[in-house]
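Q: sequence first, predicted model second:
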Amino acid sequence: MDKFEERTIASETIFKGKVVKLQVDEVSLPDGKTSKREIIKHPGAVAVIPVTKDNKILFVEQYRKPLEKTLVEIPAGKLEPGEKPEITAKRELEEETGYTTNELTFLTSFYTSPGFADEIIHLYITKDLRLLEEEVAGDEDEFVDILELSLEEAEQLVKDQRIHDVKTAYAVLYLRLLESK
């Protein structure tokens, strides 16, 4: 047993939506006291770093209602039940950018907000992009523009807080680390 482990005594689902479930757990702390934890359960997601033949990165620009602003992000999306992450990655790439690939390379996985959510994102990269002959229908409530940026331009958008989400900032950092090897 981990010396910091909190054991669940009781769990109550407060809300179950299309994307997340909110539960409140009563836990036993390592010192024997009890506390409450509000936890968001998420099915997980994928993100893709699409690199073009001329070494540009494809990003999507879209409005994010929780933040009340537009962000520049790498293509990403939620895992469907029972779906393998690489299938989700290819689907999201096609829906959001109009490109496809047959070569997805897994880079890493990471948690987005471990203090209150269990969401994990699986990060992939592809350097084998092909424009789809026919457009794939994406989510009907999703509106995006495509941007092609160099790594340096992406780093500037991080500084300018136009890239302001962890998955995309992490991807830009990861690319810089790969480039320095």
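A: Received the coordinates, thanks. Predicted model, so just to flag it, every value in this text is computed and none were measured.

Q: every contact and neighbour count from this point should use C-alpha atoms.
A: Fine.

Q: how near is the residue in the chain sticking out farthest from the centre to F4?
A: For the chain, the residue at maximal distance from the C-alpha centroid (CA atoms, centre = their mean) is G32, at 36.0 Å. G32 is 11 Å from F4, where distance means CA to CA, to the nearest Å.

Q: in the top strand by length along the chain, what counts as buried?
A: Ranked by residue count under DSSP state E, the longest strand found in the chain is strand 7-16. Residues of strand 7-16 classed as buried by neighbour count (16 or more other CA atoms under 10 Å): none.

Q: stretch 144-159 too?
A: Buried-residue list, stretch 144-159, by 16+ other CA under 10 Å: 146-151, 154-155, 157-158.

Q: so which of these are in helices?
A: Judged by DSSP state H, the buried residues of stretch 144-159 include 151, 154-155, 157-158 as members of helices.

Q: check which residues of stretch 33-40 are buried.
A: Using 16+ other CA under 10 Å as the test for burial, stretch 33-40 gives 38-40.

Q: can you redo the residues you listed as JSON lines with distance to T70 and secondary structure?
A: Converted to JSON lines, the buried residues of stretch 33-40 look like this (distance: CA to CA, whole Å; DSSP: H, G, I helix; E, B strand; the rest coil):
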{"residue": "E38", "distance to T70": "28", "secondary structure": "strand"}
{"residue": "I39", "distance to T70": "27", "secondary structure": "strand"}
{"residue": "I40", "distance to T70": "24", "secondary structure": "strand"}
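
Q: the structure to be compared is supplied as follows:
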Amino acid sequence: MVNSMPVKPEILKVTQTASSRLFAVEELQLRFSNGVERTYERLATRGNGAVMIIAVDAEDNVILIREYAGGIDDYTLTLPKGLIDPGETPEIAADRELKEEAGFGARRLDFLKEMTSAPNYMGHRIKAIIARDLYPCKLEGDEPEPMEVTRWPMSRIDELVALPDFTEGRAIAALYMTRSFLEKEV
């Protein structure tokens, strides 16, 4: 059971301390309801957010991609994902990213959940979207190299999660939530 919500701290000052093409680092001067003041740092939110697509084909396989991940300097097996462009809904962005990264469009898109990563330090949010009724459709994206596309049976998610190159926490959570979502539909 969740207790009553605490009073959010008052933001006294926000200072951008660094920025790059993709990121802005902010320093937050905060005063908590008990009078304690602290300085926090965060990667600030920019843009319109992002989507992660859990695409499930007619044979109950999830569509995965293998891509280079700069943060870990390695290739990783994961779900298609990308930024929501200005003017796009999360569903339109999910369909576009799926076409760009995996070569499929979706006739059915269901919002699953909005997730964060390290919310104590980052404001980034990603919307998990389930894509079904897939059809072949490839769009040119901004990826520097072609993505390896793999199908994995939804019935074997536990084995997928155990693989050493399937490590992204948001993708793991999204798969288990998708499995529950789809089981409720049956």
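A: Okay, I see it. Bear in mind that the values here come from a model prediction, so they are computed numbers and not experimental data.

Q: need the TM-score from the superposition.
A: Scored against TM-score structural alignment, normalised by the length of structure 1, the superposed chains reach a TM-score of 0.88; 179 aligned residues with a CA RMSD of 2.0 Å.

Q: and the longest helix for structure 2?
A: Longest helix in structure 2, counting by DSSP H: helix 169-185.

Q: so what touches that helix?
A: By CA atoms under 8 Å, 6 or more residues apart in numbering, the residues outside helix 169-185 of structure 2 that reach it are 52, 54, 78-79, 112, 115, 117, 128, 130, 154, 157, 161.

Q: looking at those residues, which is nearest R31 of structure 2?
A: Set against R31 of structure 2, the nearest of the contacts of helix 169-185 of structure 2 by CA to CA is S117 (24.1 Å).

Q: any idea how far that closest one is from P164 of structure 2?
A: Separation of S117 of structure 2 from P164 of structure 2 (CA to CA): 20 Å.

Q: more crowded one of these two?
A: S117 (13 against 9; other CA atoms under 10 Å).

Q: tell me the counterpart of the more buried one in structure 1.
A: Matched to structure 1 by TM-score structural alignment, S117 of structure 2 sits across from T112.

Q: hang on, isn't its match packed against H122?
A: No. Under the criterion of CA atoms under 8 Å, T112 of structure 1 makes no contact with H122, lying 10.7 Å away.

Q: just the strands from structure 1, written as ranges.
A: Applying DSSP E to structure 1 gives strands spanning 7-16, 21-28, 34-41, 45-50, 57-64, 69-73, 76-78, 99-100, 105-111, 120-126, 130-131, 145-149.

Q: mind putting those strands into TSV with distance to L177 of structure 1?
A: As requested, these are exported to TSV (distance: least, CA to CA, whole Å):
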stretch	distance to L177 of structure 1
strand 7-16	38
strand 21-28	35
strand 34-41	31
strand 45-50	14
strand 57-64	15
strand 69-73	19
strand 76-78	21
strand 99-100	25
strand 105-111	12
strand 120-126	14
strand 130-131	26
strand 145-149	17
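
Q: check whether F104 of structure 2 really touches L134, as I assumed.
A: Yes. Taking CA under 8 Å as the definition, F104 of structure 2 is a contact partner of L134 at 6.1 Å.

Q: neighbour count: the two, which is higher?
A: Higher neighbour count among F104 of structure 2 and L134: F104, with 23 against 19, using other CA under 10 Å.

Q: what is the equivalent residue in structure 1 for that one?
A: By TM-score structural alignment, F104 of structure 2 lines up with Y99.

Q: one more: R151 of structure 2?
A: If you follow R151 of structure 2 across to structure 1 using TM-score structural alignment, you land on E148.

Q: just give the closest residue to its match, not the sequence neighbours.
A: Ranked by CA to CA, 6 or more residues apart in numbering and with sequence neighbours excluded, the top spatial neighbour of E148 of structure 1 is L58, at 4.7 Å.

Q: who are the neighbours in contact with the residue nearest to L77 of structure 2 when sequence neighbours are not counted?
A: Residue nearest to L77 of structure 2 in three dimensions, not counting chain neighbours: R66, with 4.4 Å by CA to CA, 6+ apart. When contacts are counted by CA under 8 Å, 6+ apart, R66 of structure 2 is found next to 75-78, 147-150.

Q: over to F116 of structure 1?
A: Here F116 of structure 1 is in contact with 37-40 (CA under 8 Å, 6+ apart).

Q: let's have those residues in a markdown table, adding distance to E80 of structure 1.
A: What follows is the contacts of F116 of structure 1, written out as a markdown table (distance: CA to CA, whole Å):
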| residue | distance to E80 of structure 1 |
| --- | --- |
| R37 | 26 |
| E38 | 24 |
| I39 | 20 |
| I40 | 17 |
